[in-house]
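Enquirer: Give the three-dimensional model of this entry:
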Amino acid sequence: MESEAISNLSNLVNDDFASAVTLIYQSKGRVIITGIGKSAIIANKIVATLNSTGTPAIFMHAADAIHGDLGLILEDDVVICISKSGNTPEIKVLVPLIKSAKNKMIAITGNADSFLGQQANYVLNAYVEKEACPNNLAPTTSTTAQLVIGDALAVCLLELRGFSSRDFAKYHPGGALGKKLYLRVQDISSVNQKPKVLSSTNIKDVIVEITEKMLGVTAVVEQDKIIGIITDGDLRRMLSKADDFSQLTAKDIMSNNPKRIVADAMAIDAKKIMESNGISQLLVEEQGKYAGVIHLHDLIKEGII
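Expert: Coordinates of the predicted model:
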């Protein structure tokens, strides 16, 4: 029932929706979103979505508004009132106060002919035929419809503002989501050890370098340029093939032209390269020179994986 109601919402979108988006986009103030009961919870979510996508928004509980919180509303603010019926007592008290302050008002309601619908400058129709609740009482389908309309507003505003993934990262610096959008390879590799050997380095010293740097790998370099890589796996394969490796050097067992990534690439790109090639480490380059190693475990630790 909820899914059918959401599908029908597209049929209810009219010029008021476009006008409401334009009003918010051109406003010099914030968006104040208010409601009561379950609609208030939906209002909180829409506020959070708008704030995270570049549209400043504040939640104001409809009941608290008439007991002092009306002071939240400034001259240039746009107010969105959410109410399924549009006729609750709190809304009937609140709406005239908002109008007297001359703030523009957008209604998200399932009843365009309600008190709220008649008083609002723009009506976003959230009509649903029936709640999913078997008694047709608990707000279920109606709150889902309100939520979808809020998301639609946020996405339209996001597109109008040209809000990019870089902007999104600015508002989401914490957690795995933010790190995927702003964390670069050099942010991780710069704190790691930097194992490296020359092509002429003997195998014993290669083993010592890999062991001491604890990344399971070492770069093979000449004049600080990467020419190869030696991993723990390369050492195991060497041991299985050779009885005497005392005369071997790094050049004898290294893999040529290893996968690598530039230091200022996004960490999420390192993840993609590792996954597509079935490897656990990537050598890092900066201006064509060896700059370190990024390991799969680093990405796990940072929450990228």
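
Enquirer: Going by C-alpha atoms from here, please, whenever you check contacts or count neighbours.
Expert: Will do.

Enquirer: neighbours around residue 267, how many?
Expert: Other residues near residue 267 come to 26 when the count uses other C-alpha atoms under 10 Å.

Enquirer: Oh, that last question was meant for residue 117, not what I typed.
Expert: 24.

Enquirer: So it is in contact with residue 107, correct?
Expert: Yes: at 6.2 Å, residue 117 and residue 107 qualify as touching, with contact defined as C-alpha atoms under 8 Å.

Enquirer: any shared contact partners between these two?
Expert: residue 123 (C-alpha atoms under 8 Å, 6 or more residues apart in numbering).

Enquirer: Would you do the same for the sequence below? I want to compare the two.
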Amino acid sequence: MPVLLSEEQRLKEVRNVFKIQSDALDAHRKGLGTEYLDALDLMKSCTGRIIVCGMGKSGHIGKKISATLASVGTPSFFMHPGEAFHGDLGMITTEDLLLLISYSGETDEVLKIIPSLQHFGNKIISITGAKDSTLAKNSDVVLVAAIQKETCPINLAPTTSTTLTLVIGDALSSVLTLEKHFTPMDFARFHPGGSLGKRLLTFVRNEMRHENLPFVKTDTSLTDILLVMTQTRTGLALVMHEDHLQGVITDGDLRRFMLSGKSVHETIASDLMNSNPCFISPNARLSEAEDLMREKHIKWLIVSANEKDIEGIIEWGQ
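Expert: Sure thing, here's the model as predicted:
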């Protein structure tokens, strides 16, 4: 029958799960050795892809490991061992490296593909909890991921073991990222749809506002300045004289003026403007624009190739 735990019992169990898993990670960290160097050497020297295989929960973890490797510049994909045994082995080339995951080291679907891999001449790295298992004995490098217990109350569902396996994959990926000198720009190329990709791959000219710009003249009244900023929905006014930029007025400038107590009726744009605005080239990257705005503590930049001819404006977070 279902058991209703008290709030204290629930929190105790949650904390227990964290402790068991963190203890397992710490124990593995203290005991790991040069087998990691051997695995990294194989992975770094691989001229093909790193193909990850695993069944069940190990398969789910394998997909994440493969995805992480691929995202940081190490070509990789996940192959279901059952599908591999029924034709997908044809996707493997002799240059590929196999990463096989099985906690018991006796998963039938994984073991069945080993003879073919050995026939192809592929190197095998295994992650297993059993160092004397069939999988371990047929691997070039074995990363033993043994644990004391799963966090599952009945000690059956893969929990601690899958966490440890995932961290092993992250550790390998991290070292490869460092050794390949993988940069944020490289990362962005593989993540063009993410926020980082947009910042690093998008140019200012692609994001700038170039229509309905908030132009005012040096003698424009404060009332009309507010009207222009409202109509153009910007927090900025570009102060012009004979088609040349003289300065800018921001909503911050207006707030400071209002607090100064000076006369509103006699104030014109030239009294309020900042004559040293910040510019950015249309060919700069969006990340450069954001870095400059962050450095200057401003929300707008004027887009110009020569700091004379205005091509547009760009807003923080646009």
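
Enquirer: Mind telling me the TM-score for this superposition?
Expert: The TM-score (TM-score structural alignment, normalised by the length of structure 1) is 0.84; 296 aligned residues with a C-alpha RMSD of 2.8 Å.

Enquirer: list the buried ones in stretch 228-241 of structure 1?
Expert: 228-231, 235, 238 (16 or more other C-alpha atoms under 10 Å).

Enquirer: What of stretch 224-238 of structure 2?
Expert: 225, 228-229, 234-238.

Enquirer: for stretch 12-26 of structure 2, same thing?
Expert: 17, 20-21, 24-25.

Enquirer: top helix in structure 1 by residue count?
Expert: helix 141-160 (DSSP state H).

Enquirer: what span of structure 2 lines up against that helix?
Expert: Mapped onto structure 2 using TM-score structural alignment, helix 141-160 of structure 1 spans residues 160-179.

Enquirer: Just the residues contacting the matching stretch, thanks.
Expert: Around stretch 160-179 of structure 2, the neighbours that count as contacts under C-alpha under 8 Å, 6+ apart are 20-21, 24-25, 36, 40, 44, 57-58, 61-62, 64-65, 68-69, 72-74, 103, 127, 129, 145-147, 149-151.

Enquirer: name the element the most centrally placed residue in structure 1 belongs to?
Expert: Nearest to the geometric centre of structure 1 sits residue 177, at 4.7 Å (C-alpha atoms, centre = their mean). Taking DSSP states H and E as the criterion, residue 177 of structure 1 maps to helix 175-182.

Enquirer: Any idea how far that helix is from the middle of the chain?
Expert: Helix 175-182 of structure 1 has its C-alpha centroid displaced from the chain centroid by 7 Å (C-alpha atoms, centre = their mean, to the nearest Å).

Enquirer: what's the answer for stretch 236-254 of structure 1, then?
Expert: Distance, centroid of stretch 236-254 of structure 1 to centroid of chain: 47 Å (C-alpha atoms, centre = their mean).

Enquirer: Start and end of stretch 75-90 of structure 1, how far apart?
Expert: End-to-end span of stretch 75-90 of structure 1 (C-alpha to C-alpha, to the nearest Å): 22 Å.

Enquirer: Give the buried residues for that stretch.
Expert: So, applying 16+ other C-alpha under 10 Å, buried residues of stretch 75-90 of structure 1: 77-87, 90.

Enquirer: before we move on, what about stretch 294-306 of structure 2?
Expert: So stretch 294-306 of structure 2, judged by 16+ other C-alpha under 10 Å, has buried residues 299-304.

Enquirer: who touches it?
Expert: Taking contacts as C-alpha under 8 Å, 6+ apart, the residues outside stretch 294-306 of structure 2 that touch it are 204, 208, 236, 277-282, 289, 293, 310-316.

Enquirer: Now with 7 Å, please.
Expert: 278-282, 293, 310-316 (C-alpha atoms under 7 Å, 6 or more residues apart in numbering).
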